[in-house]
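Peer 1: sequence first, predicted coordinates after that:
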Amino acid sequence: MATNNGNQANAKIAVVTGGSRGIGRDAVLRLASRGVDSIFTYNANRAEADKVCALAAEAGARAIALQLDVGNAGTFGDFAARLKEALAQLGAQRFDYLVNNAGTSSAATLAAGTEAELDAQFAVHFKGPFLLTQTLLPLINDGGRIVNISSGLARFAFPGRAIYGPMKAAVEALTRYMALELGPRRIAVNVVAPGAIATDFSGGMVRDNPQVNQAIAEHTALGRAGLPGDVGPVIAGLLSDEFGWVNAQRIEVAGGMHI
């Protein structure tokens, strides 16, 4: 579904993976409030994706939702073709911003983690952003910007995150290499590391479990768990010209968790 409110064809365009829910959803809507059009992906819930398109229109921007499983790299070529069609709907051939946000949770420990879960987390959190970015490089404008999403768990350890946390640490290293290699094209690449955020991620553990929420608040300097609205503005800000000289940086958005 696309919404069109008559924005000029030269409006900035962002591609956001996992934009139908949580942090990705907030990022799409924050970008819309800044006049940035979005092409965002969803995995399965088309109804929620359509709601985001409608909300983006209300905020004054256009949005197009495309289905994508970021853990299935074999579909990235087809996605690029569909993305070109979506860009044409927006009157463009290329886009300006890429947000590698989509992810899945894992509660694996070192003792109980399986090879299958390790492979699945690698496919979504490292292989996916690496190969999707590689596939889309010809479509990103020179001078554009990329934001990858990590986690506070790449800095501090928490029980049951023995696979997830290290995968996000790998994303942070990847970000620096992206920034180095894309420098000649003036494409800046940064990584945002959210703390514990109250969304449906991890089965809504932070949002829906009062004990978990309170425990996080007690270990956070600002005294509460995070919300999607704490992270979306940071992503949108990093994509803006105001942060044009910020490159290869990790920005943790966690309210001072475990400091």
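Peer 2: Thanks, I have the structure now.

Peer 1: CA only for contacts and neighbour counts going forward, please
Peer 2: Fine.

Peer 1: doesn't Pro129 fall inside a helix?
Peer 2: Yes. Membership of Pro129 in a helix is supported by DSSP: H, G, I helix; E, B strand; the rest coil.

Peer 1: helices along this protein, start to end?
Peer 2: Using DSSP state H, the helices of the chain run over residues 22-33, 46-59, 76-89, 115-122, 128-136, 164-182, 201-208, 210-218, 228-238.

Peer 1: closest to Lys12 out of those helices?
Peer 2: helix 22-33 (9.5 Å; C-alpha to C-alpha).

Peer 1: the closest one packs against which elements?
Peer 2: For helix 22-33, the packing partners by 3 or more C-alpha pairs under 8 Å, 6 or more residues apart in numbering; DSSP states H and E come out as strand 37-42, helix 46-59, helix 228-238.

Peer 1: pick the most deeply packed of those.
Peer 2: Ranked by mean neighbour count, the helices and strands packed on helix 22-33 are led by strand 37-42 with a mean of 27 (mean count of other C-alpha atoms under 10 Å).

Peer 1: could you check the angle helix 22-33 makes with that strand?
Peer 2: 160 degrees (axes from the mean of the first three to the mean of the last three C-alpha atoms, to 10 degrees).

Peer 1: strand 37-42: how far from the chain's middle?
Peer 2: 11 Å (C-alpha atoms, centre = their mean, to the nearest Å).

Peer 1: ok, stretch 147-161 next?
Peer 2: Using C-alpha atoms, centre = their mean, the offset of stretch 147-161 from its chain centre is 14 Å.

Peer 1: so which of the helices and strands packed on helix 22-33 gets nearest Leu118?
Peer 2: strand 37-42 (22.5 Å).

Peer 1: next, the angle from that closest one to helix 46-59.
Peer 2: Using the same axes, to 10 degrees: strand 37-42 against helix 46-59 is 160 degrees.

Peer 1: returning to that earlier point: would you reformat the helices and strands packed on helix 22-33 as CSV and include distance to Ile197?
Peer 2: Output for the helices and strands packed on helix 22-33, formatted as CSV (distance: least, C-alpha to C-alpha, whole Å):
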stretch, distance to Ile197
strand 37-42, 19
helix 46-59, 19
helix 228-238, 7
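
Peer 1: before we move on, the earlier item: any idea which of the helices of the chain gets closest to Leu153?
Peer 2: helix 164-182 (4.8 Å).

Peer 1: contacts for that closest one, please.
Peer 2: 105-108, 121-122, 125-126, 130, 148-151, 153-155, 157, 187-191, 247-250 (C-alpha atoms under 8 Å, 6 or more residues apart in numbering).

Peer 1: alright, now check it against this:
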Amino acid sequence: MGRRYGLRSSLARKDIALHSCRGRTALVTSANQPLGREAVIALAYAGAQVVLHHHRSTHIRHVVEEACASAGRARSVAADLRSPAAAEMLATRTREIVGERLDNLVINGEAARAPLMEEATIEEFDLIVAAHVRAPFFLTRHLLPILHKGASIIVIAPVAGKEDASRAAGRLMVGLADYLASQLSGRGIRFNTILPADGGWHGPGAMQFAETVAFLASEDANGISGNVHHVGH
């Protein structure tokens, strides 16, 4: 697999380093997808210990190696979040890896493939909603015991440029993020959404995306919650 990360320049790494996540822990879902990989590398450069979720990816080891080479620590966990039991299993495995404190949950709403509206079957649409709406809801719920006051949840909802059924799921994720932000504000958990431009993991868009992830995951973003951050537009 050719590496396509957007954090190769020293300038990009310097920008990420401004927002330290040293000593912090993170779980990134769909870490094998382009924006998920960028989020992992950004958090690793910032010093975080990262758990990488993937679904049967043969390339995830490259992302783990890159994260470990960036001064971070990384472990991967495979789970099909379309399955009803997967969210609880992923939460359990994450807890086994990071212990009783999770500082950051990054929910990546990228879909590898999705049918067009005219072609989507009921079963296919149900699987998309299960992975992008049901799973984030229950994963968040199962992780609440270790999401402490000051923890950060970041939803990546790519909707720009999408003409397939995943665009609908992305819009639903924005609504879910708004709901969860209102529910978790009393616990002191920050909740923010990133809306990246189409193809935003290349060039300057990738740097802006990575810096936004690192910033929202760091203590520099304390007090920032319930916001939608447009990146690369």
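Peer 2: Okay, I see it. Not measured: the values here are computed from a predicted model.

Peer 1: tm score of chain vs chain?
Peer 2: Superposed pair, TM-score by TM-score structural alignment, normalised by the length of structure 2: 0.81. Supporting alignment: 211 aligned residues with a C-alpha RMSD of 2.3 Å.

Peer 1: re the thing from before, which of the helices and strands packed on helix 22-33 of structure 1 sits closest to Leu137 of structure 1?
Peer 2: Each of these was scored for nearness to Leu137 of structure 1 using C-alpha to C-alpha, and the closest is strand 37-42 (15.5 Å).

Peer 1: mean offset of the closest one relative to structure 2 (after superposition)
Peer 2: Compared with structure 2 after fitting, strand 37-42 of structure 1 has a mean deviation of 0.9 Å; criterion: mean C-alpha distance after the TM-score superposition for structure 1.

Peer 1: onto which residues of structure 2 does that strand map?
Peer 2: Aligned by TM-score structural alignment, strand 37-42 of structure 1 falls on residues 49-54 of structure 2.

Peer 1: before we move on, back to that, just the buried subset of the contacts of helix 164-182 of structure 1, written out for PyMOL, thanks.
Peer 2: To isolate the buried members of these in PyMOL, using 16 or more other C-alpha atoms under 10 Å:
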select buried, resi 106+107+108+121+122+125+126+130+148+149+150+151+153+154+187+188+189+190+191+247+248+249+250
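
Peer 1: sitting in strands, which of the contacts of helix 164-182 of structure 1 do you find?
Peer 2: In strands, judged by DSSP state E, the following of the contacts of helix 164-182 of structure 1 are found: Asn148, Ile149, Ala188, Val189, Asn190, Val191, Arg250.

Peer 1: distance of the last one from Met167 of structure 1?
Peer 2: The span separating Arg250 of structure 1 from Met167 of structure 1 equals 15 Å under the rule C-alpha to C-alpha, to the nearest Å.

Peer 1: cool, the second one as well?
Peer 2: Here Ile149 of structure 1 is placed at a distance of 11 Å from Met167 of structure 1 (C-alpha to C-alpha).

Peer 1: the helices of structure 1 into TSV, with extra columns for distance to Gly144 of structure 1?
Peer 2: Below are those laid out as TSV (distance: least, C-alpha to C-alpha, whole Å):
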stretch	distance to Gly144 of structure 1
helix 22-33	15
helix 46-59	21
helix 76-89	15
helix 115-122	26
helix 128-136	12
helix 164-182	10
helix 201-208	29
helix 210-218	36
helix 228-238	11
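
Peer 1: point out the most buried one among these.
Peer 2: helix 22-33 (a mean of 26).

Peer 1: in the superposed pair, what's the mean gap between that helix and structure 2?
Peer 2: With mean C-alpha distance after the TM-score superposition for structure 1, helix 22-33 of structure 1 departs from structure 2 by a mean of 1.0 Å once superposed.

Peer 1: orientation of that helix relative to helix 228-238 in degrees?
Peer 2: The directions of helix 22-33 of structure 1 and helix 228-238 differ by 50 degrees, with the same axes, to 10 degrees as the criterion.

Peer 1: can you give me the offset of helix 22-33 of structure 1 from its chain's centre?
Peer 2: 10 Å.

Peer 1: residues contacting that helix, please?
Peer 2: Residues outside helix 22-33 of structure 1 that contact it (C-alpha under 8 Å, 6+ apart): 16-19, 37-38, 40, 52, 55-57, 59-62, 101-102, 199-201, 228-229, 231-233, 235-236.

Peer 1: quick one: map Tyr177 of structure 1 onto structure 2.
Peer 2: By TM-score structural alignment, Tyr177 of structure 1 lines up with Tyr179.

Peer 1: what does Leu139 of structure 1 give?
Peer 2: Mapped onto structure 2 by TM-score structural alignment, Leu139 of structure 1 lines up with Ile146.

Peer 1: residue contacts, its match?
Peer 2: Arg95, Glu100, Arg101, Leu102.

Peer 1: one more: Pro84 of structure 2?
Peer 2: Here Pro84 of structure 2 is in contact with Ala135 (C-alpha under 8 Å, 6+ apart).

Peer 1: that one and Gly170 of structure 2, how far apart?
Peer 2: Distance, Pro84 of structure 2 to Gly170 of structure 2, using C-alpha to C-alpha: 20 Å.

Peer 1: could you do Asn104 of structure 2 as well?
Peer 2: Counting by C-alpha to C-alpha, the gap from Asn104 of structure 2 to Gly170 of structure 2 is 20 Å.

Peer 1: Ala44 of structure 2 now?
Peer 2: In terms of C-alpha to C-alpha, Ala44 of structure 2 sits 26 Å off from Gly170 of structure 2.

Peer 1: one step back: farthest pair in the ones in strands among the contacts of helix 164-182 of structure 1?
Peer 2: It's Ile149 and Ala188 that sit farthest apart of those, by C-alpha to C-alpha, at 14.5 Å.

Peer 1: Val213 of structure 2 maps to what in structure 1?
Peer 2: Match for Val213 of structure 2 (TM-score structural alignment): Ile235.

Peer 1: wait, its match touches Arg145, no?
Peer 2: No. Counting by C-alpha atoms under 8 Å, Ile235 of structure 1 does not reach Arg145; the two are 10.7 Å apart.

Peer 1: what does Gly199 of structure 2 align to in structure 1?
Peer 2: Under TM-score structural alignment, Gly199 of structure 2 pairs with Ile197 in structure 1.
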